[in-house]
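Asks: what follows is a predicted protein model with its sequence.
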Amino acid sequence: MSALPETLDRFNLMLAESVPKIASRLQLGLTHIEIERQVVSFTWTLPQDAFLLYQWHNGLSGKPGKLNLGEKLLRLKGKWHGELTGRENEVRTILENRLIMTKFLPLEYSLAGHRHLKLGRCQIDLLPIFILMEGKKTIYCMMRLEPNNPIIYCANGTKLPPMKVTESFLSTQPQFSRLSNFIAFLTAVFQQGIQSVTPSKGRCISGIDCELESTELEKLYQQYKS
């Protein structure tokens, strides 16, 4: 039996108690039938973990950010997730004075990301679920679309063409053996990071949700990666 439902419930409870503003921006989950309708045209089988995730919540807000036309064009150019910008679509973390913005993608955007990879001749079936952005650096947290091996890769895709997302490349990137491990990792990050948010940094950068040191993050990663 999958440990994921219980792990998601714990994460949900922690968010509701500690950061209700994030919990309130999570979209309602999709039904099994709604998910099947979105993936029916693909040749691969969606792993059960992905079904459970999107039945839990269908990403953050999912509504395009409030941008003017020029900003929209800049963000949409070459970026399949570009319109998902704005406070309602992001979780903001301070990692040693660096601002990291995280998106939890609704399923339709995840599938758009998969199509982007395939159009760019990526030979591996991957489903982007979370995106972390720090300045010009972008990390894609992607599920391997293999029912019996749905590894989560957190891959640095900055200026990396999809065709170069290879087995060799992925083997060098941080990864979690199951989605439940990744969600448990996020739960621990929030539990530790929320307690560390200081008023001074909150004043410098609006709306900080979480704050961590690199050593703490690495320690948690080593604990939950497998």
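Replies: Now that the structure is in, tell me what you want to look at.
Asks: could you use CA atoms for every contact and neighbour count after this?
Replies: Will do.
Asks: show me what contacts the most centrally placed residue in the chain?
Replies: With distances taken as Cα atoms, centre = their mean, the chain has Phe130 as the residue nearest its mean C-alpha position (1.4 Å). By Cα atoms under 8 Å, 6 or more residues apart in numbering, Phe130 lies in contact with 102-105, 140-142.
Asks: putting a second one here so we can go through both:
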Amino acid sequence: MPNLLETLTHFETILNQAAPTIATRLQPGLSLSEIEAQTAGFSWKFPSEAYGLYQWHNGLSSKPGKLSLAEKLLRLKGKWHGELSGRENEIHLKLNPSRRMIAKFLPLDYTLSGHRHLKLGRCLIDLLPIAILNDSDTTIYCMMRLDAENPIVYCANGTKLPPMKVTEAFLSTQPQFRNLNDAIAVLAQWFLSETNQKSSINEDDAQLDLGKLAQIYQQHCKSNEPFIL
């Protein structure tokens, strides 16, 4: 089975071929010392896969989006990631003619702010939100469990859900992956299946089939073997 770096490298190759403009928005990775400096004040141990992710790339652009003051206030209201708006910070996924989803791969400082937000809201589980998917109705938080031995990645529907409601019982009902490697492998397989059918992914609105992602995820869930690209 490919290790995380191999899986991330494979995914980046697919992204560079299919959507080079989106790929250029990825920030350079952080050094080990930079990650340790940002995570030093926490009681938990940063999972090795989280190190690998942020040494690969530190999310999409972390510069606040080019919004008017009114737009910024609306985005910031009650949202720790609200200023990460605008094309440089988002991938727009066009799922069908009437539905569009905005995806954010969070830089480490915003990821840690998300963790603090959960803890301040009395979430009893140590979770690291690494990505967010949002359309007009639904917000999905992709969160890694801060457990060095069991770094499960959840894709949880957090729409209007206060942090204190993010419990073990709730997470048990949400889509999950055994680790980040599995999650990235499924994502890479989705992009690959789409680019096999199209010459490229639309640069402004990545037109991807959400139904195909569901099929790939179900394949992952039914298999007792490690997910292999």
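Replies: On my side now, so go ahead. Treat the numbers as computed from the prediction; the structure is a model and nothing was measured.
Asks: counterpart of the residue nearest to the centre of the first structure over in the second structure?
Replies: The equivalent of Phe130 of the first structure in the second structure is Ala131 (alignment by TM-score structural alignment).
Asks: please, which helix or strand holds its match?
Replies: Here Ala131 of the second structure sits within strand 127-134, counting by DSSP states H and E.
Asks: on that earlier part again, could you report the neighbour count for the closest residue to the match of Phe130 of the first structure other than its chain neighbours?
Replies: In this structure, Ala131 of the second structure finds its nearest non-sequential neighbour in Phe105, 4.5 Å apart by Cα to Cα, 6 or more residues apart in numbering. Number of residues near Phe105 of the second structure (other Cα atoms under 10 Å) recorded here: 24.
Asks: and what of Phe185 of the first structure?
Replies: Per other Cα under 10 Å, the neighbour tally for Phe185 of the first structure reads 21.
Asks: now the helices: where do they sit in the second structure?
Replies: With DSSP state H as the criterion, the second structure has helices at 4-18, 20-24, 32-39, 48-56, 69-76, 108-120, 168-171, 180-195, 210-222.
Asks: let me have those helices in CSV, extended by distance to Glu83 of the second structure.
Replies: Formatted as CSV, the helices of the second structure follow (distance: least, Cα to Cα, whole Å):
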stretch, distance to Glu83 of the second structure
helix 4-18, 25
helix 20-24, 19
helix 32-39, 20
helix 48-56, 20
helix 69-76, 6
helix 108-120, 10
helix 168-171, 27
helix 180-195, 25
helix 210-222, 27
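Asks: how distant is the strand holding Ala131 of the second structure from the center of its chain?
Replies: With Cα atoms, centre = their mean, to the nearest Å as the basis, strand 127-134 of the second structure stands 5 Å off its chain's centre.
Asks: could you do stretch 22-38 of the first structure as well?
Replies: Distance, centroid of stretch 22-38 of the first structure to centroid of chain: 15 Å (Cα atoms, centre = their mean).
Asks: how long is it end to end?
Replies: 26 Å (Cα to Cα, to the nearest Å).
Asks: got a list of contacts for that stretch?
Replies: Stretch 22-38 of the first structure has contacts (Cα under 8 Å, 6+ apart) with 12, 15-16, 51, 54-62, 88-89, 91, 108.
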